[in-house]
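A.B. asks: Need a 3D model of the following:
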Amino acid sequence: MQFTLAAIDPIAFSLGPIDVRWYGILIATGIVLGFLVVQREAVKRGLHPDFMTDFLIWAVPISIVGARLYYVIFQWEYYRDDLGKVFRVWEGGLAIHGALIAAVITAIIYTRKHGVSFWKVADITAPGLLIGQILGRWGNFVNQEAHGGPVADDWWGYSALPDWIVNQMTIDGVTYHPTFLYESVWNLIGLLLILFVLRRMNPLRGVIFLFYIAWYSFGRFFIEGMRTDSLMASGLKAAQIVSMIGFFGAILIYLIRRFAMNIRTRYKE
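C.D. replies: The predicted model follows:
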């Protein structure tokens, strides 16, 4: 099967000597859209309109630093001889797990300082995080990164993919699994479940955020197993290790919080 479409240029446009890349545009768009959803829910749940704005002023840059630092640590052999590459974020190399760790730490400190429940804020921000991840993966698509291994023409899903996706995932004549797409769709399903199922159930505080962690971690574990560019730790894929910790950790924290709530309820009775 022949494809005549040209590969998508990672550079969207240039402003003089500055190249504006699709990767950065998509991440920025994800942040903006995620913020709009989060801000609306925050006001609806009684938080001051400026609360989330002030929080994101801190959380976004800290999360980007965390995402880059996490990636650089696991790719130190590549960066150590040219430290200037560490700052070329627009070329790719942001690890979502690093961003999440940084964001959670920032949220814990920020909510304690302002006397607001961390779990309340975490539940509010979960959909925004998924929106950012959904769009961010398309930045990987444009950069032709975060893909899986080669696929054959007789693969059952090959013919179902649009030509422009297959073309972009064809590198040096070899077509690779669009794992960016698998993860983006998985996250989209998780987002819809939160917006249209969990929110309407009015669950215990923290359940939405813990569901997000468990849902994302479960999908990421298997999708990561298909990828060929994984960050490694002691011969194992770092993202799979973190995903396992995230999945079982989220379930454990939920059970502990549920148990504690039941104890408090019985005590009051």
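A.B. asks: When you work out contacts or count neighbours from here on, use the C-alpha atoms and nothing else.
C.D. replies: Fine.
A.B. asks: Could you verify that residue 13 is part of a strand?
C.D. replies: Yes. Under DSSP: H, G, I helix; E, B strand; the rest coil, residue 13 falls within a strand.
A.B. asks: burial measure for it, as a count.
C.D. replies: As a burial measure, residue 13 scores 12 neighbours (other C-alpha atoms under 10 Å).
A.B. asks: so which strand or helix has the residue nearest to it when sequence neighbours are not counted?
C.D. replies: Among residues not flanking residue 13 along the chain, residue 20 sits closest, at 5.4 Å (C-alpha to C-alpha, 6 or more residues apart in numbering). With elements taken from DSSP states H and E, the one containing residue 20 is strand 18-21.
A.B. asks: List the buried residues of whichever strand or helix holds residue 259.
C.D. replies: Element membership for residue 259 (DSSP H and E) is helix 238-268. Across helix 238-268, burial judged by 16 or more other C-alpha atoms under 10 Å covers 238-240, 243-244, 246-247, 250-251, 254, 257.
A.B. asks: Please work out how many residues are found near the residue nearest to residue 13.
C.D. replies: Residue 20: 15 surrounding residues under other C-alpha under 10 Å.
A.B. asks: compare with the first, here's sequence two:
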Amino acid sequence: MLNYITWDVNPEMFSIGPLTVRWYGALWATGILLALWIVTKLYKNEKLPDEWMDKQFVYMVIGVIVGARLGHCLFYEWHELPKPVEFLGITFKYGNPFLAKPWEMLYIWQGGLASHGGALGLMVAMHFYNKNVTHKGFIWGFDRLVIGAAITGACIRLGNLMNSEIYGSVTDMSWGFIFVRDPRGDGLPHHPTQIYEMLYCLVTFVVTWWMYWKKQAYRRIGLIFGVFLILIFGTRFLLEFIKLDQEAFESGMILNMGQWLSIPFIIWGIYLLINSKNRIVPIEKPKPTAQKSKKHKPKKGKK
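C.D. replies: Model prediction:
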């Protein structure tokens, strides 16, 4: 009999009175702070203003969290949203909580965050950030930000593992995890796809970090961002084949929702990769400082 891994970790780190800190939330925060530290290092390397990073942090946090929550509600719980106007009959349905109380879509502590929604929210936030702050262009900002975002993704997947959620199909591999704390669990070993996804996020970080520092890939606009999109969403597309469906409506689909949402990002990444050959930023040479010309007095002849 194979010895599988029994995963029985408490999703709560600690509690102080009514306050409970969960691993998932702590790892989300850790991932964002690590991304901030990494991107700050890149900005300093290029001698960019410090206030750019401070403002980017605000844009980034709001965009990711709001986008991830709204993405979950729209991508994975869309079937619960009522049809406000039915065909050939104006019939309104108000039974759904998201329609009756739309602000509850932002209750992130109730669970439900989608990585694709977080990516879209981040893109919207970065559009306004680059438009209002750097004035350097949307893709320019992402060539740097995604290096840190890969670490954030790894932390989030580790958080999924601590929550015993979003895992794979049943496996007979020796590293299969039995998720004891999942109320929907069947007591069988499953692929720990959270670990697989965490590992490919770390690999993506190493690749993009190497491209930035060793190859100066940031001089080709869109190259780092394109590689990031292909690696992250390409691997995500493949891993979805061994992941359990997150929602009932995905049953019987050839491709699940995660795969359909990944395809546009993969295509975009390929486009950026090809287009980056023609978008090279020249190295700015330091301007020569003006020097005062010395007047040479003519030598006096000998008497």
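A.B. asks: Which one of the buried residues of helix 238-268 of the first structure is nearest to residue 112 of the first structure?
C.D. replies: residue 257 (18.7 Å; C-alpha to C-alpha).
A.B. asks: contacting residues for the closest one?
C.D. replies: The contact partners of residue 257 of the first structure, by C-alpha atoms under 8 Å, 6 or more residues apart in numbering, come to none.
A.B. asks: how close does it sit to residue 216 of the first structure?
C.D. replies: Going from residue 257 of the first structure to residue 216 of the first structure by C-alpha to C-alpha, to the nearest Å gives 20 Å.
A.B. asks: How about residue 183 of the first structure?
C.D. replies: 9 Å.
A.B. asks: so the residue nearest to residue 13 of the first structure touches residue 11, yeah?
C.D. replies: Yes. Residue 20 of the first structure is within contact range of residue 11, at 5.8 Å (criterion: C-alpha atoms under 8 Å).
A.B. asks: what lines up against residue 190 of the first structure once you look at the second structure?
C.D. replies: Under the alignment by TM-score structural alignment, residue 190 of the first structure pairs with residue 204 in the second structure.
A.B. asks: who does the strand or helix carrying that match touch, helix- and strand-wise?
C.D. replies: Using DSSP H and E, residue 204 of the second structure sits in helix 193-215. Applying 3 or more C-alpha pairs under 8 Å, 6 or more residues apart in numbering; DSSP states H and E, we find helix 193-215 of the second structure packed against helix 138-162, helix 223-239.
A.B. asks: Of those helices, flag the one that's most buried.
C.D. replies: Of those, the one with the most neighbours on average (mean count of other C-alpha atoms under 10 Å) is helix 138-162, at a mean of 23.
A.B. asks: And the helix or strand that comes right after it, what does it pack against?
C.D. replies: Using DSSP H and E, the helix or strand that directly follows helix 138-162 of the second structure along the chain is strand 177-179. Counting contacts by 3+ C-alpha pairs under 8 Å, 6+ apart, strand 177-179 of the second structure is packed against strand 5-7.
A.B. asks: mind listing what's buried in the strand it packs on?
C.D. replies: residue 7.
A.B. asks: Run the chain-centre distance for that strand.
C.D. replies: 28 Å (C-alpha atoms, centre = their mean, to the nearest Å).
A.B. asks: who touches that strand?
C.D. replies: Against strand 5-7 of the second structure from outside (C-alpha under 8 Å, 6+ apart): 164, 174-181, 189.
A.B. asks: filter those residues to the buried ones?
C.D. replies: Buried, going by 16+ other C-alpha under 10 Å: 164, 175-181, 189, out of the contacts of strand 5-7 of the second structure.
A.B. asks: got the angle for the helix holding residue 204 of the second structure vs helix 138-162?
C.D. replies: 150 degrees (axes from the mean of the first three to the mean of the last three C-alpha atoms, to 10 degrees).
A.B. asks: which residues are in contact with helix 193-215 of the second structure?
C.D. replies: Outside helix 193-215 of the second structure, the residues that touch it by C-alpha under 8 Å, 6+ apart are 147-148, 150-151, 153-155, 157-158, 160-161, 166-168, 217-218, 224, 227-228, 231-232, 235-236, 239, 243.
A.B. asks: And stretch 108-124 of the second structure, by the same measure?
C.D. replies: Stretch 108-124 of the second structure is contacted from outside by 59-60, 63-73, 258, 261-262, using C-alpha under 8 Å, 6+ apart.
A.B. asks: Same question for stretch 57-66 of the first structure.
C.D. replies: 94, 98-103, 106-107.
A.B. asks: Show me which of those are buried.
C.D. replies: The buried subset of these - by 16+ other C-alpha under 10 Å - is 94, 98-100, 102-103, 106-107.
A.B. asks: From these, which land in strands?
C.D. replies: Using DSSP state E, the subset of these located in strands is empty.
A.B. asks: so can I have a markdown table of these showing distance to residue 30 of the first structure?
C.D. replies: What follows is those, written out as a markdown table (distance: C-alpha to C-alpha, whole Å):
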| residue | distance to residue 30 of the first structure |
| --- | --- |
| 94 | 14 |
| 98 | 17 |
| 99 | 14 |
| 100 | 15 |
| 102 | 18 |
| 103 | 15 |
| 106 | 19 |
| 107 | 19 |
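A.B. asks: Pull the most distant pair out of the residues you listed.
C.D. replies: 94 and 107, at 19.8 Å, using C-alpha to C-alpha across those.
A.B. asks: Before I go, just wanted to say thanks for your time.
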